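# show me the folded form of this:
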Amino acid sequence: MVRARAIVPAVEGVELQQRMPIPLYDGKRAGKGRAWARARQVSWQMASQTCFCVSGTSFMSSSVPQLKNFLSHVHLLTYWLMFHFQEPLSAALSALTLLVQFNGWLSFFLLLSYKLPLRPETHATYYEYTGLWHINALLAMNSWFWCAIYHSCDTAWTEKLYLSSAAAFLGYSLILAILRTSNLRDEASRVMVAAPILAFVTTHILYLNFYELDKGLNMKVCTVISVAQLLLWTVWAAITRHPSRLKVIFVAIGGVLSLYLEAHDVPPRWGYVDGHAICLAMAIPLSYLWWSFAKEDAEMRTAAIMKKKR
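Got it, this is the predicted structure:
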């Protein structure tokens, strides 16, 4: 079955006395040869025939410009739902990003395990941040997995898992950013950096799951964490001569654009593409660039250590 969903945010001083009817279509009506029927998008023609009563003023079909202005303020969001997928484009983009993350991690693992030299006494890698990147990959894939599930089926538990996994991934990404940009290698320094961040992120996740699912608070926390790590990577790329510093800068720019789109309410286009979907699309090339940087960073650090040993 294919359904269309309209989301109308609350606007201060505006009372919506009649909701716009959203047609529901059964796939059987489309004929035996079709597996699904496309839901018609709510158009301005439908809106112009619907009566809205706002603050005592009626907007009838003769007041189409005023009606359009009203709808531009309340941001009538229309989505097409296919095969029980509530946001098919967002779910597909999340799944693609998950595949890119897995491919990036696999190529990173193969590079370090079979192509770069290993320590003869322990058969461990020379790259000091190998374990950190492996944990980052697991958290990233977990986050994107639940992102795809959440956009496919929006329920209370999928939403909690989606928000919790995203917060855990972002929190750990901040730890990785601090450790790598500060070039911390000894375990004591790493524990001192990671412990307070892990405690804060864990407390935040427990608050969301067992006290109140405050999306506004979660957005603020994730935004602050994201901005902090983007600043760290940008400054590090600007002051170092790392061969992949341009990739880091491109990823930082893409991250800033994603934060801007997430923070601003972008109305959807063509029933599918809204600001969040654009962010998910941007995550695909950014994930590829990020793992490319990780591999080149491992190659550079391994070459530098081998050169010192000689």
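# make it CA atoms for all contacts and neighbour counts henceforth
Will do.
# got a list of what Leu170 touches?
Cys222, Ile225, Ser226 (Cα atoms under 8 Å, 6 or more residues apart in numbering).
# unless I misread the structure, it falls within a helix.
Yes: judged by DSSP: H, G, I helix; E, B strand; the rest coil, Leu170 forms part of a helix.
# residues contacting the closest residue in space to Val11 that isn't next to it in sequence?
Counting by Cα to Cα, 6 or more residues apart in numbering, Val74 is the residue found nearest to Val11 once chain neighbours are left out, at 6.4 Å. Residues near Val74 by Cα under 8 Å, 6+ apart: Val8, Pro9, Ala10, Val11.
# among these, the buried ones, what's the PyMOL command?
The buried residues among the contacts of Val74 can be selected in PyMOL (16 or more other Cα atoms under 10 Å) with this line:
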select buried, resi 8
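# restricted to helices, list the contacts of Val74.
Judged by DSSP state H, the contacts of Val74 include no members of helices.
# now the other sequence, so there's something to compare against:
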Amino acid sequence: MFPVRTSLFLLPLLLLLLSAVNVHSSQGDKEPVYRDCVKQCVRTNCTGARLRGFESRQPPYMALTGWRCGDDCRYQCMWTTVGLYQAEGYRIPQFHGKWPFARFLCFEEPVSALASLLNGVACLLMMLRYRGTVPRQSPMYPTITAFSLVSLNAWFWSTVFHTRDTYLTEKMDYFCASAVILYSIYLCCVRTLGLKRPVVSSLVGALLILVFTAHVSYLTFVSFDYGYNMAANATIGIVNLLWWLCWCWQNRRTLPYWWKCGVVVLLLHGLALLELLDFPPLLWALDAHAVWHLSTVPVHFLFYSFLIDDSLHLLNTEKIGVKLE
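The predicted structure follows:
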């Protein structure tokens, strides 16, 4: 139990510290007008007295979140380029792999950052409710607690990434999200097989650590391929979806709360399809990714309601000596 959780926390960070920076470009930042604008801005404002003036005027929260003079130049030149595209009637371009967002204070993507924070808060509240409702003696207690910590870690990095996009925060966001998906399979395995066959869950846990290590290593040292990352997570997610749905179907007549699990897994995978919309942000703030994160906030409450019901059921059946499902 503990080695699985520890590895999913530490492996991404350890691998990132050993890796090199990889830069991705998009249509907007390829434009000569954008590049010339950035060069001119940096040359004019980011050296000597002008740089010192910029740093003296910069709010502390901007400096603390890593905004530098060059970053500000890229931000201003992005909007200059967007204005030219709009004036010519062209489609809004992406810059460095992202849509243009209106910065709020130090937040690059304010709505997505808020949505990630709300997901983290919902997860934390329901984890505390679970720990306050379910006795530690319940068979699933340690696994669900660990899953909650892995999820909180992922929402933390998601919030940080949408606040300030850097090489480290982007990779930690992606890798920790993958860790949640893989740990979801581990959680499913423990619930469906591991309670009766602990060796099976141990073997699956070890296999998932190897898969996670290979996944992170490839993206870190070989190629950070966004398409591959999405395909890999989608494949793992489908396995998780089908596994849980099969369990729900098998227990639909004996567990009155089975529907909560079925609704949660269908909602999570259905809502993920919002990512496919991928439209320029409305009011330069609300894009498909933000809508997706906002839509998942209520799901935490239903999911933990299922986990509480199921954990209490397992505890009661164990006390009276009934064979676990």
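# state which helix of the first structure is the longest.
Longest helix in the first structure, counting by DSSP H: helix 275-309.
# helices or strands up against it?
helix 88-110, helix 245-263 (3 or more Cα pairs under 8 Å, 6 or more residues apart in numbering; DSSP states H and E).
# check contacts around Arg185 of the first structure.
Glu128, Leu179.
# setting the sequence-adjacent residues aside, check what's closest to the residue positioned nearest the centre of the first structure.
For the first structure, Leu280 is the residue whose C-alpha lies nearest the centre (Cα atoms, centre = their mean; 5.6 Å). The shortest distance from Leu280 of the first structure to any non-neighbouring residue, by Cα to Cα, 6+ apart, is to Leu93 (5.9 Å).
# that neighbour: how many residues sit nearby?
By other Cα atoms under 10 Å, the residues close to Leu93 of the first structure number 23.
# pretty sure it contacts Ala281?
Yes: the pair Leu93 of the first structure / Ala281 is scored as a contact, 5.9 Å apart, by Cα atoms under 8 Å.
# what's the burial count for Thr166 of the second structure?
13.
# the first structure: which residue goes with that one?
The alignment partner of Thr166 of the second structure in the first structure, by TM-score structural alignment, is Thr155.
# OK, contacts around that match?
Neighbours of Thr155 of the first structure in contact, by Cα under 8 Å, 6+ apart: none.
# rerun that using 10 Å as the cut-off
Ile149, Leu161 (Cα atoms under 10 Å, 6 or more residues apart in numbering).
# Leu187 of the second structure too?
For Leu187 of the second structure, the contact set (Cα under 10 Å, 6+ apart) comprises Met140, Thr143, Ile144, Ala146, Phe147, Ile181, Leu193, Gly194, Ser201, Gly205, Asn240.
# nearest to Gly48 of the second structure among those?
Within those, proximity to Gly48 of the second structure (Cα to Cα) peaks at Ile181, which comes in at 48.2 Å.
# can you report how many residues lie near the aligned residue in the first structure for Pro256 of the second structure?
In the first structure, the residue matched to Pro256 of the second structure (TM-score structural alignment) is Pro243. Applying other Cα under 10 Å, we find 12 residues neighbouring Pro243 of the first structure.
# just to be sure, Pro243 of the first structure is in a helix?
No: going by three-state DSSP, the assignment for Pro243 of the first structure is coil, not a helix.
# what's the counterpart of Leu138 of the first structure in the second structure?
Leu138 of the first structure maps onto Leu149 in the second structure, by TM-score structural alignment.
# okay, now its match: neighbour count?
Neighbours of Leu149 of the second structure using other Cα under 10 Å come to 17.
# who are the neighbours in contact with it?
Leu149 of the second structure touches Arg5, Phe9, Cys123, Leu124, Met127, Trp155, Val180, counting by Cα under 10 Å, 6+ apart.
# where's the last one relative to Ala154 of the second structure, distance?
Relative to Ala154 of the second structure, Val180 of the second structure is positioned 7 Å away (criterion: Cα to Cα, to the nearest Å).
# now do the shared contacts for the two.
Counting by Cα under 10 Å, 6+ apart, the residues touching both Val180 of the second structure and Ala154 are Ser148.
# more neighbours, the two?
Higher neighbour count among Val180 of the second structure and Ala154: Ala154, with 24 against 21, using other Cα under 10 Å.
# can you count the residues close to the residue nearest to that one when sequence neighbours are not counted?
For Ala154 of the second structure, ignoring the flanking residues on the chain, the nearest one in space by Cα to Cα, 6+ apart is Cys176 at 4.9 Å. Here the number of neighbours of Cys176 of the second structure (other Cα under 10 Å) works out to 27.
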